[in-house]
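1. sequence? don't have it. structure:
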């Protein structure tokens, strides 16, 4: 077995203290899996939260850990019984497995084919890497759990965040009549370009939403947390609510969303992006595995404006 270069850590801690770049064994490629040569990997808040031990109570962790769950790249090998993909295919995936270990901040990653979609030629590697987790979280919330349909009035919290930007666009694609998005003032112009009515968050939010939707909203998608009371105050009778972040409110367990790897769903999103119907905003691209720590810190600082992407290799 040969070795690949990867960013990895051997224990929980601060990014600067524990993350390093070195050699690890190439991933094994089991039945129903493909080996992807990584072109780009996107950064998500869960990546630096995992490094700090934030998922230790929820998922098994096997050190050393390579961070990253988003990937775009080229198939270099396939395992047994893998007719869905072939060597040379350009693909993207939400590469989370059932335990935390072999992530995407590496030269290679093995991914179950059930998580893989084909990259449209119109998408850059960086755009493709930025889509999986954020896009699938938005799709699972709005398309599957909330079943947004023609004529709905939809409120999206944290509409300028990575998931929120996808969510407001998907709400329009799914037929929403009105999409209201909470965001700081500096993001309002971009949200208007998506066909969103932006509102600032904070005190008085419910009143501001009611000015736009006096009868209340049909759907609330919470992508930030801490807005449960405001959401209930504007939700119409028989309205639908879901959250990816609200874990401290009683009796809403059925409303919590945790995204799953789903290649068919990801293909739907990728095709929308390839057609130009779904825009992927990228705020910054870092070059090379040595910049993995800097990329994680940039996401952690949360300046907004789009996704942070790590470019791992070139064509």
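-> Sure, I can see it. Predicted model, so just to flag it, every value in this text is computed and none were measured.

2. Please make it C-alpha for all contacts and neighbour counts, starting now.
-> Fine.

3. Do a quick rundown of the helices in the stretch 101-250 of the chain.
-> Taking DSSP state H, counting those that start in this stretch as the criterion, the stretch 101-250 of the chain contains helices spanning 125-130, 132-139, 162-173, 188-193, 205-212, 228-234.

4. Return the most buried member of those helices.
-> Mean neighbour count (mean count of other CA atoms under 10 Å) peaks for helix 125-130 among the helices of the stretch 101-250 of the chain, with a mean of 28.

5. Give me the distance from that one to the chain's centre.
-> Here helix 125-130 is found 11 Å from its chain centre; the criterion is CA atoms, centre = their mean, to the nearest Å.

6. again, but for stretch 234-253
-> The answer for stretch 234-253 is 20 Å, by CA atoms, centre = their mean.

7. and if you look at stretch 232-246?
-> With CA atoms, centre = their mean, you get 21 Å for stretch 232-246.

8. Residue 72 reaches residue 40, doesn't it?
-> Yes - between residue 72 and residue 40 there is a contact at 5.4 Å, judged by CA atoms under 8 Å.

9. anything in contact with each of those two?
-> Common neighbours of residue 72 and residue 40, using CA atoms under 8 Å, 6 or more residues apart in numbering, are 125-126, 129.

10. higher neighbour count, residue 72 and residue 40?
-> residue 72 (34 against 31; other CA atoms under 10 Å).

11. Next, the more buried one: secondary structure please.
-> strand (DSSP: H, G, I helix; E, B strand; the rest coil).

12. So for it, what's the nearest residue that isn't a sequence neighbour?
-> Spatial nearest neighbour of residue 72, excluding adjacent residues (CA to CA, 6 or more residues apart in numbering): residue 92 at 4.1 Å.

13. again with residue 60
-> residue 99 is the one closest to residue 60 (CA to CA, 6+ apart), at 5.0 Å.

14. check contacts around that neighbour.
-> Here residue 99 is in contact with 59-62 (CA under 8 Å, 6+ apart).

15. List just the nearest of the shared contacts of residue 72 and residue 40 to residue 154.
-> Using CA to CA, residue 129 is the member of these that lies nearest residue 154, at 27.2 Å.

16. if I read this right, that closest one contacts residue 40, doesn't it?
-> Yes - judged on CA under 8 Å, residue 129 makes contact with residue 40 at a distance of 5.7 Å.

17. and for these two, which residues touch both?
-> 71-72, 309.

18. Need the residue closest to the centroid of the chain.
-> Nearest residue to the geometric centre of the chain (CA atoms, centre = their mean): residue 134, 2.1 Å.

19. another structure for you, compare them:
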């Protein structure tokens, strides 16, 4: 990219915007002025943004958006990775050229994001990207990685556990399965029959969801199941209870079930995200990217992600390595 083109990009850039709440059809790519880093902030030139279910859930209607503090016009996407290109007054620990990843609540799918350098609020933060972790992978870590880490910490998995994970092949599931295995637990993961190879590749023993799930799990684990995560709905909660798992060792991430707590990634332990990135860098945790799209195809990407049948993560590519 020429110096003139880089200056033009620094003055403005693309961002996904929506003027009304709704589905993928309300998403548009627009040219907008580039945000400027204020005191305590850094500006990041985004190279990749990872999509999560919460992105379309919280922008689907006005009432849900309000619970997240979103107003119109709004942006889209939270997970990002890129390169610091502007540092505000008082910032230490970051310099232009540093590779970073993190969260920028409902504004990550853009050429530039401005975030709090101190990272005191989840989804308004930057973390150094370790060597050995590419930007596409780094852009998938924040929401799903934190959510999986928080859920597993709350049920306290160890080598003596057999955990049932519902929706094991999805965006949070790919982290939950591997982190549970790293903790030493045996993992049984639910999915479709077609996802069995994918689930095995992650380190889980696959089982098909739907009618008869409890019997299939009993056949796989005659010694019993000791913990459960439901990453999709309530079926896994129901089956876990039927198998004798106490509510205190069951977690959901979205569905509300009386007696069962829902895990929140914002409550992940300090340093959890850095630990996950370190596991990726060390080759101990792998994040499958199911599909990548240029930002101009944001509607197609959001439709695929919202279908909830993606095996892994969906990533939006904003700039390639040659542009850095």
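-> Done, it's in. All figures in this text were calculated on a predicted structure; none of them were measured in a lab.

20. Post the TM-score for the overlay when you can.
-> In this superposition the chains share a TM-score of 0.89, using TM-score structural alignment, normalised by the length of structure 1; 303 aligned residues with a CA RMSD of 2.1 Å.

21. hang on, the earlier thing: tell me the spacing between the residue nearest to residue 72 of structure 1 and residue 66 of structure 1.
-> 18 Å (CA to CA, to the nearest Å).

22. Of the two, give the one with the bigger neighbour count.
-> Looking at residue 92 of structure 1 and residue 66 with other CA under 10 Å, you find the greater number of neighbours at residue 92, namely 35 against 26.

23. Aligned to the more buried one, what sits in structure 2?
-> Using TM-score structural alignment, the equivalent of residue 92 of structure 1 in structure 2 is residue 101.

24. out of everything not next to it in sequence, what's closest to the residue nearest to the centre of structure 1?
-> Per CA to CA, 6+ apart, closest to residue 134 of structure 1 is residue 163, 4.5 Å.

25. which residues touch the one you found?
-> 134-135, 137-138, 223.

26. can you redo these as a markdown table with distance to residue 193 of structure 1?
-> Conversion of those to a markdown table gives the following (distance: CA to CA, whole Å):
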| residue | distance to residue 193 of structure 1 |
| --- | --- |
| 134 | 19 |
| 135 | 18 |
| 137 | 22 |
| 138 | 18 |
| 223 | 20 |
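
27. Out of these, which comes closest to residue 260 of structure 1?
-> Taking the contacts of residue 163 of structure 1 together and measuring to residue 260 of structure 1 by CA to CA, the closest member is residue 137, at 8.1 Å.

28. Not counting its neighbours along the chain, what's nearest the closest one?
-> In space, residue 137 of structure 1 is closest to residue 259, 5.1 Å off (CA to CA, 6+ apart).

29. mind checking how far the aligned residue in structure 2 for that neighbour is from residue 252 of structure 2?
-> Aligned by TM-score structural alignment, residue 259 of structure 1 pairs with residue 265 of structure 2. For residue 265 of structure 2, the distance to residue 252 of structure 2 (CA to CA) stands at 12 Å.

30. Among the two, which residue is more densely surrounded?
-> Using other CA under 10 Å, the more surrounded residue of residue 265 of structure 2 and residue 252 is residue 252, with 24 against 21.

31. In structure 1, what residue corresponds to the more buried one?
-> Checking TM-score structural alignment: residue 252 of structure 2 goes with residue 243.

32. now its match, nearest residue through space, not along the chain?
-> Per CA to CA, 6+ apart, closest to residue 243 of structure 1 is residue 222, 4.5 Å.

33. Run a quick neighbour tally on that neighbour.
-> The burial count for residue 222 of structure 1: 28, using other CA under 10 Å.

34. What residue in structure 2 is paired with it?
-> Residue 222 of structure 1 maps onto residue 230 in structure 2, by TM-score structural alignment.

35. same check, this time on residue 233 of structure 1
-> Residue 233 of structure 1 maps onto residue 242 in structure 2, by TM-score structural alignment.

36. how close does that match get to residue 166 of structure 2?
-> 15 Å.

37. Please apply the same query to residue 271 of structure 2.
-> Relative to residue 166 of structure 2, and taking CA to CA, residue 271 of structure 2 is found at 26 Å.

38. do residue 286 of structure 2 as well
-> Taken as CA to CA, the span from residue 286 of structure 2 to residue 166 of structure 2 is 19 Å.

39. which of these two has more neighbours?
-> Taking other CA under 10 Å, residue 286 of structure 2 and residue 166 do not tie; residue 166 has more neighbours (27 against 15).

40. The more buried one is in contact with residue 187, isn't it?
-> No - applying CA under 8 Å, one finds residue 166 of structure 2 not in contact with residue 187, separated by 10.5 Å.

41. Now do the contacts for the nearest residue to residue 218 of structure 1 once chain neighbours are set aside.
-> In this structure, residue 218 of structure 1 finds its nearest non-sequential neighbour in residue 239, 4.6 Å apart by CA to CA, 6+ apart. Counting by CA under 8 Å, 6+ apart, residue 239 of structure 1 makes contact with 217-220.

42. Filter the residues you listed down to the ones in strands?
-> Among the contacts of residue 239 of structure 1, DSSP state E puts 217-220 in strands.

43. So which of those residues is the closest to residue 298 of structure 1?
-> Using CA to CA, these come closest to residue 298 of structure 1 at residue 220, 28.8 Å.

44. Could you check which residue of structure 2 pairs with residue 49 of structure 1?
-> For residue 49 of structure 1, the residue aligned by TM-score structural alignment is residue 57.

45. how far away is that match from residue 295 of structure 2?
-> 19 Å.

46. now do residue 127 of structure 2
-> Counting by CA to CA, the gap from residue 127 of structure 2 to residue 295 of structure 2 is 23 Å.

47. Surely residue 139 of structure 1 and residue 170 touch.
-> Yes - between residue 139 of structure 1 and residue 170 there is a contact under CA under 8 Å: 7.1 Å.

48. chain center to stretch 146-165 of structure 2, what's the gap?
-> With CA atoms, centre = their mean, you get 17 Å for stretch 146-165 of structure 2.
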